[in-house]
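*Asks:* Have a look at this prediction, sequence included:
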Amino acid sequence: MVDSAQSKFVAAGPGTRDRRRVIENPAVPDRLPGQFRSFFAAIAGSDFGTQVSYVALPLTAVLALGAGAAEVGALTALTTAAFLLIGLPAGAWVDRLPRRAVMITTDVVRAVLYGSVPVAWLLGALTMPQLYAVALLGGVATVFSEVAAQTFLPELVGRGHLVPANARLMGARGVNQIVGRSAGGFLASAFAAPVVIALDALSYACSAVVLWRIRVTAPAGPARPRSRVWPDVRDGLRHVLGNRMLRPLAIEGALTNFATTLTITVLPVVFVRELRLDEWVLGVFLAVGGCGALTGAICARALAARFGHGRVLWIAGVAASCAGCAVPLLGSGSGLWFAAVGWAVLTTKTGIGNVLAVSLRQSITPDHLMGRMNATFRFLLTGALAVGGVLAGALGESAGARAVLWVSAGVFAVTWLAVFLSPLRSLRELPEAQDAPVTRAGATR
């Protein structure tokens, strides 16, 4: 048993021998800066509202506006399409702007957008085009918010506390997936799905207030001459796709998101129309996934310390590939519970991967590339969500929702290969940032 007071994450940098660094304070490995509590409250609070809308928004389309699989698929795709449209330049812009101000502004924008849904419904004016607009514009705000948040975290806690900080954030997301999605299903059943979305708007407003109260002085970065956005975007892409450890993480994450969206998009249709189950049952099923994500986030750090970061990533993927076959067997009897167990295993893998992969990305990336690295990952990972949403809608209309679930299971079966066939397979501990001389606005040579 390793004494937590003495434990360290150390690694040899690429191309070096015996180049080691401590990335956690051995005296107080879990003590995070006081400002992290406010950041945590803002992120966790807004994520609760997001998880409520995760259930309530597609139910609004299905129940209030009579949408089918194609419309729900389009809604899902628009929610994430912004990452394809502006995801890459967003990273370059975030590297130029105050990250906290970006997060506050985007919270206010999303509060207004999602608040318009219950207002329009109460006035009898809600339409699918409005839902599409909210999904697309809310997605644009989310692009900047998520890139800024992941870029701001190393400034807030320091690189030495990335793993515990990410573990707490991902743990909170797991709790929110349980509570928020269950609440979304129950409240949509008790009241009306459009009204429930007001909780999401309120959560964004509260998050903006909490973030506004945070006061952090970011360390001065290297002096950089101004340059145009697209050369900076290219540098971010080169950093991710040209790195032997970041590239497989991007491939594995994109495949996982693609498969997950295939499943998520058709679940409301399967539950409500095919199986004729109540909305709250869908909320509980999705909340089971939250239990898995929470379990994975809690266990990730201990598993990585015991078995190594890379080994945990690919072994969790193998387990998920087997469990994925249970979800297409979803039924109204024992098949429901069997599918729920499979879904929980899938999301446990996601929880583990979120903590370890995000910490690895942040650890290996120098400060001046952090925004573009995060934006590149969000572009690839969330772009996969958009593609999955479109394909799920089209395939659901032509072959049925059950066929979509089987395609998703097939993709889950191969996601782990990206990590297994890379240097990550034997990686035990986090490597240090791969800094290089700055030549222009973050470009390296």
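*Replies:* Alright, I've got the coordinates.
*Asks:* switch to C-alpha atoms for all contacts and neighbour counts from now on
*Replies:* Fine.
*Asks:* gap between the residue nearest to Glu279 when sequence neighbours are not counted and Asp200?
*Replies:* Nearest residue to Glu279, sequence neighbours excluded (C-alpha to C-alpha, 6 or more residues apart in numbering): Gly185, at 5.4 Å. Distance, Gly185 to Asp200, using C-alpha to C-alpha, to the nearest Å: 14 Å.
*Asks:* List the residues that are in contact with both of those two.
*Replies:* Shared contacts of Gly185 and Asp200 (C-alpha atoms under 8 Å, 6 or more residues apart in numbering): Val52.
*Asks:* Who has more neighbours out of those two?
*Replies:* Shown here are Gly185 and Asp200; by other C-alpha atoms under 10 Å, Gly185 has more neighbours (29 against 26).
*Asks:* doesn't Pro58 make contact with that one?
*Replies:* No: checked against C-alpha atoms under 8 Å, the pair Gly185 and Pro58 is beyond contact range at 11.0 Å.
*Asks:* which residues do those two both contact?
*Replies:* Joint contacts of Gly185 and Pro58 (C-alpha under 8 Å, 6+ apart) do not exist.
*Asks:* Below is an additional structure, to be compared with the one above:
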Amino acid sequence: MKAGLLGRPDFRRFWLADALSQFGTRISVLAIPLLATQTLHASAFQVSLLRTLETAAYLLFVLHVGAWCDRIRVRPVLVVADLGRAAALATVPLAAAFGSLTITHLLVAVGITGVLTVWFDVAHQTYLPRLIGRDELVEGNARLQANMSIAAVAAPSPTGFAVQAVGGASVVGLNALGYLWSALWLRAVKTPEHVPPAAEKRHLRREIVEGLRFVARHPVLRAVAGHGATHGFFQSAQIAIVVVFLSREVRLSPFAIGLLSTSTLAGAVVGAFAARPLADRLGYGRALLGIGIFEGVSYQLFPFTAPGWALACYVLAGFGSSFGIVAMNVLSASFQQAAAGEHVRGRVNATVRFLVLGVAPLGSLLGGVLAEGAGLRATLFVAAGGVLLAMGWLVFSPLRNVHDLQMHGYA
């Protein structure tokens, strides 16, 4: 991919802010469960509550956030969300330094961060089309997904090593610094932000319903959102307990868990850069369908992970699933941004996130309950089976007939 959008100073600042935010987030994805598991000696259910609180705001607030983001300038929202997340997570190493850190404190910090992340994520996707043109959305989303992918690959190994060396609380503090730096880059963006003109009378509930109705009536968005919701529910069950599984059942050290995560997530980098060529070669719909099937099948190897050679199951499953998830994110985000008009884009983004991520706290609770009752490995089998079933949304949809973002009146 040539310089393209990265040649523009303001997009480059936005991209750098996103990169810093993504690295901070990926540090906490591993550091916080390890901190809970190894330092605070939390149970599998308590660890699953961390994931539940991290994502609960998507279920409770995201639709309202989407409606507000259609009304206002969202760059200030991004800055405030980053600063708030930095402040919340900075309390963790401070409490640890005074010997007062508890699982309750960690749950509260994660919950606050989760609420601010909802505002950031919806505003982030709403802001991109205000910064660049529609014909640049695939490239822009690919650049941002590449940030996510590179962070997912680069962060776990040093995070695991750092947790083993200096403790999880100190490493969580690095996440706070990442969010702070991200806010500084966002403040440096100079391009004026165009906000759609406000209607004379605006009703929040009516606007939320309009976003829900738009997605429900759009055959492709409905299929993509349905797949994402089903997939997200069962994937959250796995994510909620997988660090506990690797630590207590496979008996890996924090550094080994980080190294394993890095090896599995290499597929995310490949997925970010392969999405557009695949869509150009196969057509948008067939690429999305094929990638979804490949990802669902790859996921089935996770439960077979065990010490020794069977660690390869985790590596292969992680590579295939991370490739599929990121490549699908590039294509689906570009599609929903192009399909929704400017007046409704924030609500459509929020609706899709509500459907896809709103189920995450429920899936996380399921993971914790199943892990306590049936065991960690049994929970992974249930999660893998649910991810496979999610493919039905894509298979029985009109995706195969969609060749690009401009067809069939979708744009």
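*Replies:* All right, it came through fine. Note that the structure is predicted; figures quoted are calculated from it, not measured.
*Asks:* In terms of helices and strands, where is the residue nearest to Glu279 of the first structure?
*Replies:* If you go by DSSP states H and E, Gly185 of the first structure is part of helix 162-190.
*Asks:* for that helix, the distance to its chain's centre please.
*Replies:* For helix 162-190 of the first structure, the separation from the chain centroid amounts to 12 Å (computed by C-alpha atoms, centre = their mean, to the nearest Å).
*Asks:* What's the match for Pro93 of the second structure in the first structure?
*Replies:* The alignment partner of Pro93 of the second structure in the first structure, by TM-score structural alignment, is Pro118.
*Asks:* Let me fix that, I meant to ask about Gly228 of the second structure.
*Replies:* By TM-score structural alignment, Gly228 of the second structure lines up with Gly253.
*Asks:* and the closest residue to its match other than its chain neighbours, what does it touch?
*Replies:* Of all residues not flanking Gly253 of the first structure in the chain, Leu381 sits nearest, at 5.9 Å (C-alpha to C-alpha, 6+ apart). Contact analysis of Leu381 of the first structure by C-alpha under 8 Å, 6+ apart lists Ala250, Gly253, Ala254, Asn257.
*Asks:* same thing with Phe61 of the second structure?
*Replies:* Per C-alpha under 8 Å, 6+ apart, neighbours of Phe61 of the second structure: Val118.
*Asks:* and if you look at the one 4 residues further on?
*Replies:* With contact taken as C-alpha under 8 Å, 6+ apart, Val65 of the second structure is in contact with Val118, Trp119, Val122, Ala350.
*Asks:* Have a look at how far, on average, the helix or strand encompassing Gly386 of the second structure is from the first structure.
*Replies:* Using DSSP H and E, Gly386 of the second structure sits in helix 376-389. In the superposition against the first structure, helix 376-389 of the second structure averages 1.0 Å from its aligned positions (mean C-alpha distance after the TM-score superposition for the first structure).
*Asks:* now the following helix or strand past that helix: which residue numbers in the first structure?
*Replies:* Using DSSP H and E, the helix or strand that follows helix 376-389 of the second structure in sequence is helix 392-395. Residues 417-420 of the first structure are matched to helix 392-395 of the second structure when aligned by TM-score structural alignment.
*Asks:* Just give me the mean distance for that stretch relative to the second structure.
*Replies:* So stretch 417-420 of the first structure averages 1.6 Å relative to the second structure (mean C-alpha distance after the TM-score superposition for the first structure).
*Asks:* Can you list the neighbours in contact with that stretch?
*Replies:* Pro248, Leu249, Ile251, Glu252, Gly310, Leu313, Trp314, Arg425.
*Asks:* do you know how far the third one is from Gly73 of the first structure?
*Replies:* Think Ile251 of the first structure. Noted for Ile251 of the first structure: a distance of 23 Å to Gly73 of the first structure, by C-alpha to C-alpha.
*Asks:* Could you check which of those two is surrounded by more residues?
*Replies:* Per other C-alpha under 10 Å, whichever of Ile251 of the first structure and Gly73 has more neighbours is Gly73, with 30 against 19.
*Asks:* which non-adjacent residue is nearest the equivalent of the more buried one over in the second structure?
*Replies:* Structural alignment places Gly73 of the first structure opposite Ser48 in the second structure (criterion: TM-score structural alignment). With sequence-adjacent residues excluded and distances taken as C-alpha to C-alpha, 6+ apart, Ser48 of the second structure is closest to Ala240, at 4.5 Å.
*Asks:* dump the residue contacts of Asp435 of the first structure.
*Replies:* For Asp435 of the first structure, counting by C-alpha under 8 Å, 6+ apart, the contacting residues are Thr365, Pro366.
*Asks:* Is the residue nearest to Gly253 of the first structure within a helix or a strand, and which one?
*Replies:* Taking DSSP H and E as the definition, Leu381 of the first structure sits inside helix 370-399.
*Asks:* Now do the buried residues in that helix.
*Replies:* 370-396 (16 or more other C-alpha atoms under 10 Å).
*Asks:* what's the answer for stretch 184-202 of the first structure, then?
*Replies:* In stretch 184-202 of the first structure, counting by 16+ other C-alpha under 10 Å, buried: 184-189, 192-202.
*Asks:* my read: Arg353 of the second structure touches Val62, true?
*Replies:* Yes: with contacts counted by C-alpha under 8 Å, Arg353 of the second structure reaches Val62, the gap being 7.2 Å.
*Asks:* Please enumerate the shared neighbours of the two.
*Replies:* With C-alpha under 8 Å, 6+ apart, Arg353 of the second structure and Val62 have common neighbours Val122.
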